[in-house]
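Undergrad: This is a predicted model, with the sequence first.
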Amino acid sequence: MSARMHLSGAHGSHPRDPGAEQFARAAEVLGLLADRTRLALLHALGKGEADVTTLTDAVGAARPAVSQHLAKLRLAGLVTARKEGRRAVYALTDGHVRGLVTEALSHADHEVSGIPRHD
């Protein structure tokens, strides 16, 4: 079975149970999301492409830390970078990453604000 096979019916395939490879990759991605700065970076990139200076301002972290986190996210395949002159411009690789961040923050909002949970 291909690691690229989708679990949901939204992509034209039938739902199936994830295998060890999918669980391992999901755990890796969720581990990367478990860091406040990386989560904030992904949230900022969910709004559109940005360079390191813009992202540093958006997340309130030191530039070297932001660069290190972006390197980890890029190595993991969650963000891409392209050169625009002398600066690198970062973007999310796909909507799945945006969805994960949105759901995590929505869950946190329910917890923090006391909004009733839902199915």
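TA: Perfect, I can see it now. Numbering: from 1, shown residues only.

Undergrad: Please make it C-alpha for all contacts and neighbour counts, starting now.
TA: Fine.

Undergrad: burial measure for His110, as a count.
TA: His110: 13 surrounding residues under other C-alpha atoms under 10 Å.

Undergrad: Oh, that last question was meant for Val29, not what I typed.
TA: Around Val29 there are 17 residues (other C-alpha under 10 Å).

Undergrad: okay, now the one to match up with it:
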Amino acid sequence: MEKLAGEACDDTCQGTSSLDELKEGMIQEGTAASLADVFKALGDPTRVKIIYALLQQELCVHDITQVLDMGQSAVSHQLRYLRNLRIVKRRKEGKTVFYSLDDEHIEQIFVQMLKHVKHG
């Protein structure tokens, strides 16, 4: 079977020292797993819609159910998933719980990926 361009070769294409440096500076396993979890969370259209809504403004669970036309149980489940990954945070005011994006990094990632998708 013929090799296609870009397939693995038998010899090192880069100098061994640069590969050693790359290997030494490689992302740690735990960090890679956490990053993969964030991208996995973005792999669900419902969670993407929740994040998009929260990008616009802080919302309570009831408001999110209205915007997404979903049941409270389903929305709460998704919010818990996102909160466990530190994508969203909550703030309690009396009996009402408000949700927002956890920090500007989440906003930046989301906005950049949205631009990427709309560009292509």
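TA: Yep, that arrived. No experiment lies behind these values; they were computed from the predicted model shown.

Undergrad: Please, where are all the helices along structure 1?
TA: 20-33, 36-45, 52-59, 63-75, 95-113 (DSSP state H).

Undergrad: out of everything not next to it in sequence, what's closest to the residue minimising distance to the centre of structure 1?
TA: Centroid-nearest residue in structure 1: Val97, 4.0 Å away (criterion: C-alpha atoms, centre = their mean). Nearest-residue entry for Val97 of structure 1: Leu78, 6.7 Å, with adjacent residues in sequence omitted and distances by C-alpha to C-alpha, 6 or more residues apart in numbering.

Undergrad: Now do the same contact list for the one you found.
TA: Leu78 of structure 1 makes contact with 92-94, 97, according to C-alpha atoms under 8 Å, 6 or more residues apart in numbering.

Undergrad: Return the closest of those with respect to Ala27 of structure 1.
TA: Val97 (13.5 Å; C-alpha to C-alpha).

Undergrad: contacting residues around Val52 of structure 1?
TA: 63, 66-67, 88-90.

Undergrad: Can you give me the neighbour number for the counterpart of Lys49 of structure 2 in structure 1?
TA: When structure 1 is aligned by TM-score structural alignment, Lys49 of structure 2 is paired with Ala40. Ala40 of structure 1 sits with 19 neighbouring residues when counted by other C-alpha under 10 Å.
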